[in-house]
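1. Fold the following, please.
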Amino acid sequence: MITYSIIIPVYNEEANLPEMYRRVVQVIEGLDGPAELVLIDDGSQDRSLAILDELHQRDPRVHYLSLARNFGHQIAVTAGLQYAQGEAVVIMDADLQDPPELLPQLIEKWRAGYHVVYAQRVSRAKESWFKKLMAYGFYRILNRFTDVTIPTDTGDFCLMSRQVVDILNSMPEKHRYIRGLRAWVGFPQTAVQFKRDPRFAGDVKYTFRKSLNLAIDGIISLSRKPLKIATYLGLITALVAIAMIILVLFWRIYNAPAQLIGYTLITIAIFFLGAVQLICLGILGEYIGRIYDEVKQRPLYTIKKAAGFDEISQS
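-> Next up, the predicted model:
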């Protein structure tokens, strides 16, 4: 019976894997129960898969899945959740920004009765002021838009109980935002604060574009408030249009023709109405696109190779 599963998504992390393995093993050997490492190769193009295979041959606690292509971080984590067997499941990144040495503190909170123990950042080493500002604003805006409270300054680094993991695995949606879904599930949750280290080696994988897409996924998958905003924009636009009609009629009846009534006013109105329409269409398009993805019923991922699991199935 496995007590702890540690899920680590991997994408072009050949420079980090040996040190990550060393530090994780050093920690799990001091735990109060057997542990497994569930490593998910998300279509890496370097030697990451070969290193995972070497680690598996050396250590039977190391299991890995190799996805047939790059499906993205959240899908890789989802694959790990579906194959993890532990009573407590930890998610962490391979770049060692999530320190493995924090695991005993997460486990202590779980033993105290919490079903979700998330690691909350109090500082970010060697990150630009722009990235820190964007991260600060993102979590505050996210909580304004979503219907659940997502703890600020938290990532995917967390520990979840088997009960929570089973519920997450039962959710069929394609666009997954793990930190939002774990908040939606409920159950007692708490934080363990830590100082986030810089990457041990290699380049940052979460570019601004990927971070923006993840933010949109989080908002769209957890709330219908953007649709309400589109409705409010339509109402406001209608009120402005009515006010402009009244204003033009007033000028026509009580004043001589003015230059403002001509092309300038018409141009402003066209651009304003066009912008509002495009914004609303964009919001509707995001929701319709997700409906389109859901009704196709395609699997979340495909597996190229797997090692260390009793039964291999594609989900």
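2. rest of the way, CA atoms for contacts and neighbours
-> Noted.
3. Contact partners for Leu222?
-> Shown in contact with Leu222 (CA atoms under 8 Å, 6 or more residues apart in numbering): 146-148, 180.
4. okay, now Ile279: neighbour count?
-> Neighbour count for Ile279, taken as other CA atoms under 10 Å: 14.
5. which SSE is the closest residue to Pro226 other than its chain neighbours in?
-> Distances taken as CA to CA, 6 or more residues apart in numbering place Ile283 nearest to Pro226, at 6.7 Å, with adjacent residues excluded. In this assignment (DSSP states H and E), Ile283 forms part of helix 263-296.
6. How far does that helix sit from its chain's centre?
-> Its chain's C-alpha centre lies 25 Å from the corresponding centre of helix 263-296 when counted by CA atoms, centre = their mean, to the nearest Å.
7. one more to line up against the first:
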Amino acid sequence: MSIVKLNLSSDASLVVGPKQTVLTLIVPVYNEQNAIGPFLDAMTPILNQLVPAIAGEILFVNDGSRDGTEFAIRSFMEANPAIRLVNLSRNFGKEAALCAGLEHARGDAVIPVDVDLQDEPNIIPEMVEKWQQGAQIVNARRNDRSSDSWAKRTTARAFYRAFNALADYPIPSDVGDFRLLDRQVVDVLRTMGERVRLNKALFSWVGFKTDEVTFVRQARTQGRTTMNYWRLWGMALDGIIGSTTKPLRIWTYLGTGLGLLSLLYAMYIFFSTLLFGIDVPGYASLILLILTFGGLNLFAIGILGEYIGRILTEVRERPMFVVRSTYGAED
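-> Presented below is the predicted three-dimensional model:
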């Protein structure tokens, strides 16, 4: 294997030598053509700190971008063979794109990272150091999210609390996909066949020895996020439904309790009518009971529908993503 030198800018280069431990950065991208250059300029000096003990490769997963993202990446690849590219056939979503990256990553360790540089590059050497000390998962916790809006911070806090209250295996708060995963962990994740998934929940489910680093979340440097609140709500729902059956169990208990209360109320009405006769009919209370129990029934049916819908998705056994083309060392 020959030595490859990457000249990403006039003062930054990345060297990949033979028989080195490889670290793969998985970078899902969607309509991010303007962010590719700044991302590479920021990451290259960081990866250079790891040379010669560790060689870095950057694996971009183009999630069906409709702008010039693919061509921007390929323009850097012409002089930088350590950059690899996987093009998906359409937009499958970030979770599927991350799974595609895990499937194609060759590194002894991998780090999923966002191209917008909100994930702090400077803590990567610290993550690698903890990995070399024996940790197989190194979480990157955001200890300051002041760059996010109040609404984003509030909804994120609510999600972690709700998820950990319901899930069989809790996830660490304020830890996203940005973390280091050992090759053994990646191999386990690749065997999981869920089509609808929240990857950060699976990262916690697999276990293994875990350590942690902290960082301050930065403001987005380029472009706009495509993760609106509706998509985030969908991801949260997928994560909860896919990680636990407690919502179904809660409604089992709630339904049993309401059934007993209904039986007691029916007995009260029956005996009060026999003993005291019938008072003036209560239209308001009747409507209130009908609407209350009707709403609860519809809500319970909705939860059942969420689980049934995901069962349908799983039994179809369609792939999570479709690869259109690959470019790089093994294309």
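8. which of the contacts of Leu222 of the first structure are buried?
-> 146, 148, 180 (16 or more other CA atoms under 10 Å).
9. Return the subset of these lying in strands.
-> Among these, no residue falls in strands (DSSP state E).
10. Just put those in JSON lines and tack on distance to Ser48 of the first structure.
-> Formatted as JSON lines, these follow (distance: CA to CA, whole Å):
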{"residue": "Thr146", "distance to Ser48 of the first structure": "36"}
{"residue": "Val148", "distance to Ser48 of the first structure": "37"}
{"residue": "Gly180", "distance to Ser48 of the first structure": "29"}
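11. export the contacts of Leu222 of the first structure to TSV and tack on distance to Thr78 of the first structure?
-> Formatted as TSV, the contacts of Leu222 of the first structure follow (distance: CA to CA, whole Å):
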residue	distance to Thr78 of the first structure
Thr146	21
Asp147	22
Val148	20
Gly180	13
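12. what two of those residues are the furthest from one another?
-> Asp147 and Gly180 (9.9 Å; CA to CA).
13. And the strands in the stretch 51-200 of the second structure?
-> For the stretch 51-200 of the second structure, applying DSSP state E, counting those that start in this stretch gives strands covering 54-62, 83-88, 109-112, 137-144, 175-182.
14. a markdown table please, covering those and showing distance to Ile250 of the second structure.
-> What follows is the strands of the stretch 51-200 of the second structure, written out as a markdown table (distance: least, CA to CA, whole Å):
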| stretch | distance to Ile250 of the second structure |
| --- | --- |
| strand 54-62 | 39 |
| strand 83-88 | 39 |
| strand 109-112 | 35 |
| strand 137-144 | 31 |
| strand 175-182 | 27 |
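15. Redo those strands as a markdown table? Include distance to Val315 of the second structure and mean neighbour count.
-> A markdown table is the format used below for the strands of the stretch 51-200 of the second structure (distance: least, CA to CA, whole Å; neighbours: other CA atoms under 10 Å):
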| stretch | distance to Val315 of the second structure | mean neighbour count |
| --- | --- | --- |
| strand 54-62 | 26 | 26 |
| strand 83-88 | 23 | 23 |
| strand 109-112 | 28 | 25 |
| strand 137-144 | 31 | 21 |
| strand 175-182 | 27 | 22 |
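16. For Leu264 of the second structure, which of the ones you listed is the nearest?
-> So among the strands of the stretch 51-200 of the second structure, strand 175-182 is nearest, using CA to CA, at 47.6 Å.
17. Provide the aligned range in the first structure for the closest one.
-> Taken onto the first structure by TM-score structural alignment, strand 175-182 of the second structure occupies residues 154-161 there.
18. Mean per-residue distance, the matching stretch versus the second structure.
-> Mean deviation of stretch 154-161 of the first structure relative to the second structure after superposition (mean CA distance after the TM-score superposition for the first structure): 0.4 Å.
19. And that stretch, how far out from the chain middle?
-> Distance, centroid of stretch 154-161 of the first structure to centroid of chain: 11 Å (CA atoms, centre = their mean).
20. What lies in contact with that stretch?
-> Stretch 154-161 of the first structure has contacts (CA under 8 Å, 6+ apart) with 87-93, 98, 106-107, 110, 115-121, 178-179.
21. ok, now stretch 94-106 of the second structure?
-> By CA under 8 Å, 6+ apart, stretch 94-106 of the second structure touches 22, 24, 26-28, 59-63, 86, 88, 110, 112, 186, 190, 197-199, 320-321.
22. Same question for stretch 137-153 of the second structure.
-> Residues outside stretch 137-153 of the second structure that contact it (CA under 8 Å, 6+ apart) are 127, 130-131, 173-176, 178-182, 185, 208-219.
23. Okay, now it: how far is its last residue from its first?
-> End-to-end span of stretch 137-153 of the second structure (CA to CA, to the nearest Å): 25 Å.
24. what range in the first structure matches that stretch?
-> The aligned range for stretch 137-153 of the second structure is 116-132, by TM-score structural alignment.
25. got the residue ranges for the helices in the stretch 51-200 of the second structure?
-> With DSSP state H, counting those that start in this stretch as the criterion, the stretch 51-200 of the second structure has helices at 69-77, 94-104, 124-132, 150-166, 183-190, 199-205.
26. can you list those in a markdown table and add distance to Ala53 of the second structure?
-> Shown next, in a markdown table, are those (distance: least, CA to CA, whole Å):
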| stretch | distance to Ala53 of the second structure |
| --- | --- |
| helix 69-77 | 23 |
| helix 94-104 | 22 |
| helix 124-132 | 11 |
| helix 150-166 | 37 |
| helix 183-190 | 17 |
| helix 199-205 | 26 |
